[in-house]
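Engineer: okay, structure incoming, though there's no sequence with it:
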């Protein structure tokens, strides 16, 4: 199961955004990493560099590697509608992302681990594939024997009620529902998906 395992603070500093969640290193050093630190003069980035950076940021945010991301983009471009928005909707429909959005885990990487370790079910069946694509109406739940895990109970206790309009959550049964794909304005991440579309259209 391929995934990024490198330094997260360094990546967050590169994009100057807490893409892996709150990061004290990012607060202390709000400039890109490198041996010259904040004093290094950086030239103006090319159009290609800006587009590539945006793609990389989205990949790290959702925990998707290059081949998976490219496949998702081609899938989005084959559908009717705005390709960039469709790409984000497909990313949001991933099982690991939905587990994170439901508040079962405080991070996407933690959600990916819960899925991989068979703590999550979809429509009553155990699914251990983080990239599993949900459809409207799918029910995502924590397995009964996993509901007492400290990592899950602490995360669920700290979640906000009805934080995302496209999801439904029942705290009593540790069950959530993927109601529909979110609209673009409902996705809170700071992403300029049009730059990614421009990159792939070259």
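Structural biologist: Arrived safely. Being a predicted model, the structure only gives us computed values, none of them experimental.

Engineer: please count neighbours and contacts with C-alpha atoms only from this point.
Structural biologist: Fine.

Engineer: which parts of the chain are strands?
Structural biologist: 120-122, 125-126, 138-142, 167-170, 175-178 (DSSP state E).

Engineer: now for the fourth one, which elements pack on it?
Structural biologist: Helices and strands in packing contact with strand 167-170 are listed as strand 175-178; criterion 3 or more Cα pairs under 8 Å, 6 or more residues apart in numbering; DSSP states H and E.

Engineer: how far does the strand it packs on sit from the chain's center?
Structural biologist: Offset of strand 175-178 from its chain centre (Cα atoms, centre = their mean, to the nearest Å): 17 Å.

Engineer: ok, now stretch 63-76?
Structural biologist: Centroid displacement of stretch 63-76 relative to its chain, using Cα atoms, centre = their mean, is 13 Å.

Engineer: touching, residue 15 and residue 58? I think so.
Structural biologist: No: using Cα atoms under 8 Å, residue 15 is not in contact with residue 58, being 10.5 Å away.

Engineer: and these two? Which one has more around it.
Structural biologist: residue 58 (21 against 18; other Cα atoms under 10 Å).

Engineer: the closest residue to that one other than its chain neighbours: how many residues sit nearby?
Structural biologist: Leaving aside its sequence neighbours, residue 58 sits nearest to residue 191 (Cα to Cα, 6 or more residues apart in numbering; 7.2 Å). When neighbours are counted by other Cα under 10 Å, residue 191 registers 16.

Engineer: this is the comparison structure:
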């Protein structure tokens, strides 16, 4: 499936909840989900459809895919990885998604949204353990250090980030705002992932 390039607010409305795809706009009164909490399209407002088991599983999967900005092929790959790990497959899946480089950059406050973080990574603004990394899907490990490249630190974008940095960093991460550097200090726990999702439904969907 090709990458979605349309209005991302429609995705939130389709899932019936905020997926925080638009950065700061999601926290304001301008958020379309707050104004029009129904599916987009001509029949979205009046349509009330009872989902089958398959439909419920599909919606949970799509919700997670859109939240992290991954393709179906990537999602399936992460599921197989999670299935081979010790522990609960659904939780392993979410932890794996959390450890993507673009998500870590977003969680550290180096971008206002995952989409922006993905773009910054793709444009080569970050290093991992001192080496340039421009692959958004790169999976971080405990002990890995992510840092904004020295050349990029002087840009207006990152100067503004230092001045307006939000301090809500997850406990599995450590951030040095002044030096635009962050570190993965532990694996993310299920409690660190605030998205209301029933991951067991995704496992049921893929395990058939």
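Structural biologist: Thanks, I have the structure now. No experiment lies behind these values; they were computed from the predicted model shown.

Engineer: so what number do they get for TM-score?
Structural biologist: TM-score of the superposed chains, computed with TM-score structural alignment, normalised by the length of structure 1, equals 0.93; 200 aligned residues with a Cα RMSD of 1.5 Å.

Engineer: ok so, going back, how far away is the aligned partner of the residue nearest to residue 58 of structure 1 in structure 2 from residue 112 of structure 2?
Structural biologist: Aligning on TM-score structural alignment places residue 191 of structure 1 opposite residue 197 in structure 2. To residue 112 of structure 2, residue 197 of structure 2 is 22 Å away according to Cα to Cα, to the nearest Å.

Engineer: ditto for residue 169 of structure 2
Structural biologist: Residue 169 of structure 2 sits at a distance of 13 Å from residue 112 of structure 2 (criterion: Cα to Cα).

Engineer: which one's more surrounded, the two?
Structural biologist: Remark: of residue 169 of structure 2 and residue 112, residue 112 carries more neighbours, 21 against 13, as counted by other Cα under 10 Å.

Engineer: alignment lookup: the more buried one to structure 1.
Structural biologist: Per TM-score structural alignment, residue 112 of structure 2 is aligned with residue 106.

Engineer: who's in contact with that match?
Structural biologist: Going by Cα atoms under 8 Å, 6 or more residues apart in numbering, residue 106 of structure 1 touches 100, 155.

Engineer: shouldn't residue 8 of structure 1 be in contact with residue 18?
Structural biologist: No: the criterion here is Cα under 8 Å, and residue 8 of structure 1 misses it with residue 18 at 9.4 Å.

Engineer: and the longest helix for structure 1?
Structural biologist: Ranked by residue count, the top helix of structure 1 under DSSP state H comes out as helix 47-62.

Engineer: which one is the aligned residue in structure 2 for residue 91 of structure 1 nearest to, not counting chain neighbours?
Structural biologist: By TM-score structural alignment, residue 91 of structure 1 lines up with residue 97 in structure 2. In space, and not counting its chain neighbours, residue 97 of structure 2 is closest to residue 68: 7.1 Å by Cα to Cα, 6+ apart.

Engineer: surely the one you found touches residue 114?
Structural biologist: Yes: counting by Cα under 8 Å, residue 68 of structure 2 touches residue 114, with 7.0 Å between them.

Engineer: joint contacts of those two?
Structural biologist: residue 103.

Engineer: between these two, which has more neighbouring residues?
Structural biologist: residue 114 (25 against 21).

Engineer: now do the contacts for that one.
Structural biologist: Counting by Cα under 8 Å, 6+ apart, residue 114 of structure 2 touches 21, 68-69, 102-103, 106.

Engineer: how much space between it and residue 51 of structure 2?
Structural biologist: From residue 114 of structure 2 to residue 51 of structure 2 the distance is 29 Å (Cα to Cα).

Engineer: neighbours of residue 185 of structure 2, how many?
Structural biologist: For residue 185 of structure 2, using other Cα under 10 Å, the count is 15.

Engineer: which ones are touching the aligned residue in structure 1 for it?
Structural biologist: In structure 1, residue 185 of structure 2 lines up with residue 179, judged by TM-score structural alignment. Going by Cα under 8 Å, 6+ apart, residue 179 of structure 1 touches 136-138, 166-168.

Engineer: how much does the longest helix of structure 1 stray from structure 2?
Structural biologist: For helix 47-62 of structure 1, the mean distance to aligned residues of structure 2 following superposition is 0.5 Å (mean Cα distance after the TM-score superposition for structure 1).

Engineer: contacts for that helix?
Structural biologist: Applying Cα under 8 Å, 6+ apart, the external contacts of helix 47-62 of structure 1 come out as 4, 15, 19-20, 65-66, 69, 91, 97, 108, 191-193, 195-196, 198-199.

Engineer: kind regards, and thank you for your time.
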